[in-house]
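In: what follows is a protein structure lacking sequence information:
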């Protein structure tokens, strides 16, 4: 029975997460103000218009606020790439010294010949999540860097006809969306890390993390 746990607990856990995110995307598309992301976008657009309405007085405040957001994205990216490298080193060490069996056979991990392939899938998905987090956070830094320049465009310049508050706000939204996607992919690594111990911890993590995500996503 233990050998079959991967066949139904793992798909059940992933299906639960996919169902929740499908529900969240539906709410976000139909009633965005019920979600934290949608409400934050409205507030950010108002903030950009306020900053660009009086560049001389609020320009420094705008850049400092964007710098704080940029530092957060850089921190996420740094932690992601550090954990990615650490995970590779840990797996290589585990296989080199043969210490993997006591860990991977626990919690329903099984002792079949398929453990090698299953472990490769687990590590690949884990590293993939870390790399997605790194990529999204770097894109967030890129858009925040653009916003920090455009938000101080003087109103009397010809360029301001093209660099409108709506355009700058859209760049700011993209930066925040990438940052949210990066943090979300980081959360996904929790069930994947526990999957190394076996399918039971993964399923438990998927069920526990959904109320946590709902609390973060919904107003």
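Out: Arrived safely. Just so we're clear, the structure is a prediction, and the values are computed from it rather than from any experiment.

In: please count neighbours and contacts with C-alpha atoms only from this point.
Out: OK.

In: counting neighbours, what do you get for residue 13?
Out: 20 (other C-alpha atoms under 10 Å).

In: that should have said residue 145, apologies.
Out: 18.

In: can I take it that it is in a helix?
Out: Yes: according to DSSP: H, G, I helix; E, B strand; the rest coil, the state of residue 145 is that of a helix.

In: OK, contacts around it?
Out: residue 70 (C-alpha atoms under 8 Å, 6 or more residues apart in numbering).

In: residue 127 now?
Out: Here residue 127 is in contact with 84, 87 (C-alpha under 8 Å, 6+ apart).

In: that one: what secondary structure?
Out: helix.

In: how far away is it from residue 142?
Out: To residue 142, residue 127 is 23 Å away according to C-alpha to C-alpha, to the nearest Å.

In: cool, and residue 62?
Out: 16 Å.

In: what of residue 36?
Out: In terms of C-alpha to C-alpha, residue 36 sits 23 Å off from residue 142.

In: which one's the longest helix in this protein?
Out: helix 55-97 (DSSP state H).

In: packing partners for that helix?
Out: On a contact count with 3 or more C-alpha pairs under 8 Å, 6 or more residues apart in numbering; DSSP states H and E, helix 55-97 meets helix 36-53, helix 115-150, helix 165-195.

In: now the angle from it to helix 36-53?
Out: Counting by axes from the mean of the first three to the mean of the last three C-alpha atoms, to 10 degrees, helix 55-97 lies at 140 degrees to helix 36-53.

In: this is the other structure I want to compare:
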């Protein structure tokens, strides 16, 4: 469901950006020139095309993630034979590909948020980037109760830096 929501959001933002890019009225200066940042014709086009490209790649990653996870949902119910090409390792590999693509799509979407504010100037980009660093850090690392952190299947103890695989 998360991949479907993010894919839908990405393609809606792409449609909105495409409508702004191809509009007949002039969107050359979204704010007046008192805000720092380049608002020339080339820079505005570069900003919109960069955003459109990132949102399209995010949509592609989420769509492929949906495809892999749906394939896993079908294959997980197939009977296991010795002669079958569908093995548990193959199904686990497809599931991992689906989740990796979902993570990449989310990262692209999150990276596009500061770039979306880039249209209005560099100050908002800086503030959004500073805010996104702790948010993404908390998404990457989960802290357990004894002071260590769990990251990507490993437990790192804060005292002696030993690594235990979970």
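Out: That came in fine, so what should we check first? This is a predicted model, so every value here is computed, not measured.

In: TM-score for the pair, please.
Out: TM-score of the superposed chains, computed with TM-score structural alignment, normalised by the length of structure 2, equals 0.76; 142 aligned residues with a C-alpha RMSD of 1.9 Å.

In: angle of the longest helix of structure 1 against helix 165-195?
Out: Using the same axes, to 10 degrees: helix 55-97 of structure 1 against helix 165-195 is 20 degrees.

In: report the central residue of structure 2.
Out: Note on structure 2: the residue nearest the mean C-alpha position is residue 106, at 1.8 Å, using C-alpha atoms, centre = their mean.

In: residue in structure 1 matching it?
Out: Aligned counterpart of residue 106 of structure 2 in structure 1: residue 183 (TM-score structural alignment).

In: for its match, give its distance to residue 203 of structure 1.
Out: Residue 183 of structure 1 is 21 Å from residue 203 of structure 1, by C-alpha to C-alpha.

In: from residue 150 of structure 2, how far off is the equivalent of residue 215 of structure 1 over in structure 2?
Out: Residue pairing (TM-score structural alignment): residue 215 of structure 1 is matched to residue 138 of structure 2. Using C-alpha to C-alpha, one gets 11 Å for the distance from residue 138 of structure 2 to residue 150 of structure 2.

In: out of those two, which sits in the more crowded spot?
Out: The residue with more neighbours, out of residue 138 of structure 2 and residue 150, is residue 150; 19 against 11, by other C-alpha under 10 Å.

In: tell me if that one really is in a strand.
Out: Yes: with three-state DSSP as the criterion, residue 150 of structure 2 is part of a strand.

In: and whatever residue of structure 1 lines up with residue 37 of structure 2, how far is that from residue 13 of structure 1?
Out: Using TM-score structural alignment, the partner of residue 37 of structure 2 in structure 1 is residue 109. According to C-alpha to C-alpha, residue 109 of structure 1 and residue 13 of structure 1 sit 16 Å apart.

In: which position in structure 1 aligns with residue 128 of structure 2?
Out: If you follow residue 128 of structure 2 across to structure 1 using TM-score structural alignment, you land on residue 205.

In: residue furthest from the geometric center of structure 1?
Out: The C-alpha centroid of structure 1 is most remote from residue 156, which lies 38.9 Å away (C-alpha atoms, centre = their mean).

In: pretty sure that one sits in a strand.
Out: No: counting by three-state DSSP, residue 156 of structure 1 falls outside a strand, being coil.

In: give the contact list for it.
Out: Residue 156 of structure 1 neighbours (C-alpha under 8 Å, 6+ apart): none.

In: what's the local residue count around residue 12 of structure 2?
Out: Residue 12 of structure 2 has 14 neighbouring residues, counting by other C-alpha under 10 Å.

In: just give me the match in structure 1 for it.
Out: Under the alignment (TM-score structural alignment), residue 12 of structure 2 pairs with residue 82 of structure 1.

In: what of residue 89 of structure 2?
Out: In structure 1, the residue matched to residue 89 of structure 2 (TM-score structural alignment) is residue 166.

In: ditto for residue 58 of structure 2
Out: Checking TM-score structural alignment: residue 58 of structure 2 goes with residue 133.

In: so that match is in contact with residue 187, correct?
Out: No: in this structure, residue 133 of structure 1 is not within contact of residue 187 by C-alpha atoms under 8 Å, at 9.6 Å.

In: between those two, which contacts overlap?
Out: Common neighbours of residue 133 of structure 1 and residue 187 (C-alpha under 8 Å, 6+ apart) do not exist.

In: neighbour count winner among these two?
Out: Each of residue 133 of structure 1 and residue 187 has its neighbours counted (other C-alpha under 10 Å); residue 133 has more, 31 against 16.

In: which residue is the nearest non-sequential neighbour of that one?
Out: Nearest non-adjacent residue to residue 133 of structure 1, counting by C-alpha to C-alpha, 6 or more residues apart in numbering: residue 182, 4.0 Å away.

In: run through the residues that contact that neighbour.
Out: By C-alpha under 8 Å, 6+ apart, the contact set of residue 182 of structure 1 is 76, 132, 133, 134, 135, 136, 137.

In: let's have the residues you listed in a markdown table, adding distance to residue 67 of structure 1.
Out: As requested, the contacts of residue 182 of structure 1 are exported to a markdown table (distance: C-alpha to C-alpha, whole Å):
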| residue | distance to residue 67 of structure 1 |
| --- | --- |
| 76 | 14 |
| 132 | 22 |
| 133 | 19 |
| 134 | 18 |
| 135 | 19 |
| 136 | 17 |
| 137 | 14 |
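
In: alright, that wraps it up for me.
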